[in-house]
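S.K.: predicted model, plus sequence, below.
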Amino acid sequence: MANILVVDDELGIRDLLFEILNDEGHNVELAENAAAARTARQRERPDLVLLDIWMPDTDGVTLLKEWSAAGLLSMPVIMMSGHATIDTAVEATRIGAAAFLEKPITLKKLLKEVEKCLQREDTARPDAAQAAAAAPASVPAAAPAANGPAAPATAPVLAAVPPTPVDTGPQARQTFDLDRPLREVRDAFEKAYFEFHLAMENGSMTRVAEKTGLERTHLYRKLKQLGVDLSKGKKTAL
């Protein structure tokens, strides 16, 4: 899970990227222009920034230069644009952009570039847990017995925990009233069908889209049309 800042002046794109990245388990913060992006960058360092090039106040390339000159380009930045030229993409890469995505952005390419940049960042900046794992562990010596050699240390025995059964909810046991009009029965079936897959995939829209064979934006529209509560698919860890 990473902290991702999305900077784009188009509300629809911001909302779509938020839904996609949040569904993948990331913490997502949104900024509608360069001024809001500066504030978000000062408040908390993101692990990754998705930055639009064409914005009304300050364009993305200028903001990228500003961060680079101030030594604030300590995170990977993916540039986004639907109108940029090859020269613009080359300039952004030269300044320090990690990748460039051309709009309209496909889901597969977006997730691929995000994963690639985050993996690169993790490799360049190992966390404390990785450092601790690499360090040799010190094992305290066992106390000697009163009149004999030291007793060997014994490892604690861990009890086996049985797997928790998957709760698919009432969707798996759904029945339908066949005396109702066809459209109503069909909508009820589709709602139960999608609720079942949301529960099985722990609310992941990406995996549900793959399982049901629907394009992601079509899937969102379908779920809203059927009145499916997306929050029910996500299980809360205790």
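M.R.: Okay, I see it.

S.K.: drop to CA atoms for contacts and neighbour counts, all remaining ones
M.R.: Noted.

S.K.: now do the helices in the chain.
M.R.: With DSSP state H, the ranges of helices along the chain come out as 11-23, 34-43, 60-69, 86-95, 107-124, 128-134, 182-200, 205-212, 216-226.

S.K.: the last one versus helix 11-23: what angle between them?
M.R.: I take that to be helix 216-226. Relative orientation of helix 216-226 versus helix 11-23 (axes from the mean of the first three to the mean of the last three Cα atoms, to 10 degrees): 90 degrees.

S.K.: mind giving me the packing neighbours of helix 216-226?
M.R.: Judged by 3 or more Cα pairs under 8 Å, 6 or more residues apart in numbering; DSSP states H and E, helix 216-226 is in contact with helix 182-200, helix 205-212.

S.K.: hang on, the earlier thing: let's have the helices of the chain in JSON lines, adding mean neighbour count.
M.R.: Output for the helices of the chain, formatted as JSON lines (neighbours: other Cα atoms under 10 Å):
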{"stretch": "helix 11-23", "mean neighbour count": "16"}
{"stretch": "helix 34-43", "mean neighbour count": "15"}
{"stretch": "helix 60-69", "mean neighbour count": "18"}
{"stretch": "helix 86-95", "mean neighbour count": "15"}
{"stretch": "helix 107-124", "mean neighbour count": "14"}
{"stretch": "helix 128-134", "mean neighbour count": "9"}
{"stretch": "helix 182-200", "mean neighbour count": "18"}
{"stretch": "helix 205-212", "mean neighbour count": "17"}
{"stretch": "helix 216-226", "mean neighbour count": "14"}
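
S.K.: dump the ones you listed to JSON lines, plus distance to Ile4.
M.R.: As requested, the helices of the chain are arranged in JSON lines below (distance: least, Cα to Cα, whole Å):
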{"stretch": "helix 11-23", "distance to Ile4": "8"}
{"stretch": "helix 34-43", "distance to Ile4": "11"}
{"stretch": "helix 60-69", "distance to Ile4": "16"}
{"stretch": "helix 86-95", "distance to Ile4": "19"}
{"stretch": "helix 107-124", "distance to Ile4": "9"}
{"stretch": "helix 128-134", "distance to Ile4": "21"}
{"stretch": "helix 182-200", "distance to Ile4": "24"}
{"stretch": "helix 205-212", "distance to Ile4": "18"}
{"stretch": "helix 216-226", "distance to Ile4": "20"}
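
S.K.: one more structure, for comparison:
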Amino acid sequence: MARILVVDDEVGIRELLSEILYDEGHTIELAENAAQARAARLRMRPDLVLLDIWMPDTDGVTLLKEWGSQGLLDMPVIMMSGHATIDTAVEATRIGAIDFLEKPITLQRLLKTISTGLARGRLPVVKSASGAFVPVVPTTAAPVTAMQEPAEAVAAAAAVVAAPLDPSLLGDISLELPLREARDAFERVYFEYHLARENHSMTRVSDKTGLERTHLYRKLKQLGIESRKRGG
């Protein structure tokens, strides 16, 4: 799958995102500050970066700007924050971030945003007339970038921060739950669906979900459905 760099000074957020993305089959690198993020960016050349805005040494927007000025912003970067304003989101998208996730991050929003970012892939970086490095984005691309007009950036960033998620997409999973509980609730429904559909055949469920059997057994036990009848 993809190489994803998660940059956040909160250990709980790093561990949670790492667990979720590992379950999705990605290779994860963690960084708790800008210094570690710089080293990881050069070492692993990530396919995508999840970057927290508020960090103690260098904030995420400053690091994003630094990568952009050095021509290192060829990978999709998704900003994260629980306290950012629309102005901050607009600034980040103008610099080159492709999207913005507001904490607490819902599982569906996280996975959808990452999928969109990975689908975009790497972009060539060129030096503009002003001397700044900017990614070359196809004219059909939907994400907000530094090459869009300011009015478009403002509207898109405002929509990211303010637009409510349609609750009908979540079924019985409440948006008021903490992220970990919401994720567990979703995964429980997901695996129960596939178990029933495949008549509890672990081989077929493993194929459908993309998890190898040992990992699948461990996941079912973690979700509290290990007592159910499971076959083949």
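M.R.: Received, thanks. Fair warning: this is a prediction, and the values are worked out from it, not measured in the lab.

S.K.: identify whichever of the helices and strands packed on helix 216-226 of structure 1 lies nearest to Glu10 of structure 1.
M.R.: helix 205-212 (22.3 Å; Cα to Cα).

S.K.: quick one: contacts for Ala131 of structure 1?
M.R.: Not one residue lies near Ala131 of structure 1 by Cα atoms under 8 Å, 6 or more residues apart in numbering.

S.K.: that one pairs with which position in structure 2?
M.R.: For Ala131 of structure 1, the aligned position in structure 2 is a gap, per TM-score structural alignment.

S.K.: list of residues touching stretch 209-226 of structure 1?
M.R.: By Cα under 8 Å, 6+ apart, stretch 209-226 of structure 1 touches Leu107, Asp187, Glu190, Lys191, Phe194, His197, Met205, Thr206.

S.K.: quick one: the residue lying closest to the last one once chain neighbours are set aside and Arg186 of structure 1, what's the gap?
M.R.: Excluding its sequence neighbours, the residue lying closest to Thr206 of structure 1 (Cα to Cα, 6 or more residues apart in numbering) is Arg216, at 7.1 Å. Distance of Arg216 of structure 1 to Arg186 of structure 1, computed by Cα to Cα, to the nearest Å: 21 Å.

S.K.: cool, and Gly25 of structure 1?
M.R.: With Cα to Cα as the criterion, Gly25 of structure 1 and Arg186 of structure 1 are 32 Å apart.

S.K.: now swap in Ala128 of structure 1 and tell me
M.R.: Using Cα to Cα, Ala128 of structure 1 is found at 53 Å from Arg186 of structure 1.

S.K.: got it, and Gln119 of structure 1?
M.R.: Gln119 of structure 1 sits 43 Å away from Arg186 of structure 1, taking Cα to Cα as the criterion.

S.K.: swap in Val28 of structure 1?
M.R.: 36 Å.

S.K.: could you do Leu226 of structure 1 as well?
M.R.: Using Cα to Cα, one obtains 10 Å as the distance from Leu226 of structure 1 to Arg186 of structure 1.

S.K.: related to what we said a few turns ago, just flag the most distant two among the contacts of stretch 209-226 of structure 1.
M.R.: Longest span within those, Cα to Cα: Leu107 and Asp187, 27.0 Å.

S.K.: compare the helices and strands packed on helix 216-226 of structure 1 and give me the one nearest Gly96 of structure 1.
M.R.: Nearest of those to Gly96 of structure 1, taken as Cα to Cα: helix 205-212 at 29.9 Å.

S.K.: and the closest one with helix 182-200, angle?
M.R.: Using the same axes, to 10 degrees: helix 205-212 of structure 1 against helix 182-200 is 120 degrees.

S.K.: gap between the two ends of stretch 54-61 of structure 1?
M.R.: Using Cα to Cα, one end of stretch 54-61 of structure 1 lies 9 Å from the other.

S.K.: how distant is it from the center of its chain?
M.R.: 25 Å (Cα atoms, centre = their mean, to the nearest Å).

S.K.: and for stretch 37-45 of structure 2?
M.R.: So, by Cα atoms, centre = their mean, the centroid of stretch 37-45 of structure 2 is 17 Å from its chain's centroid.

S.K.: same check, this time on stretch 1-12 of structure 1
M.R.: Chain-centre distance of stretch 1-12 of structure 1: 11 Å, with Cα atoms, centre = their mean.
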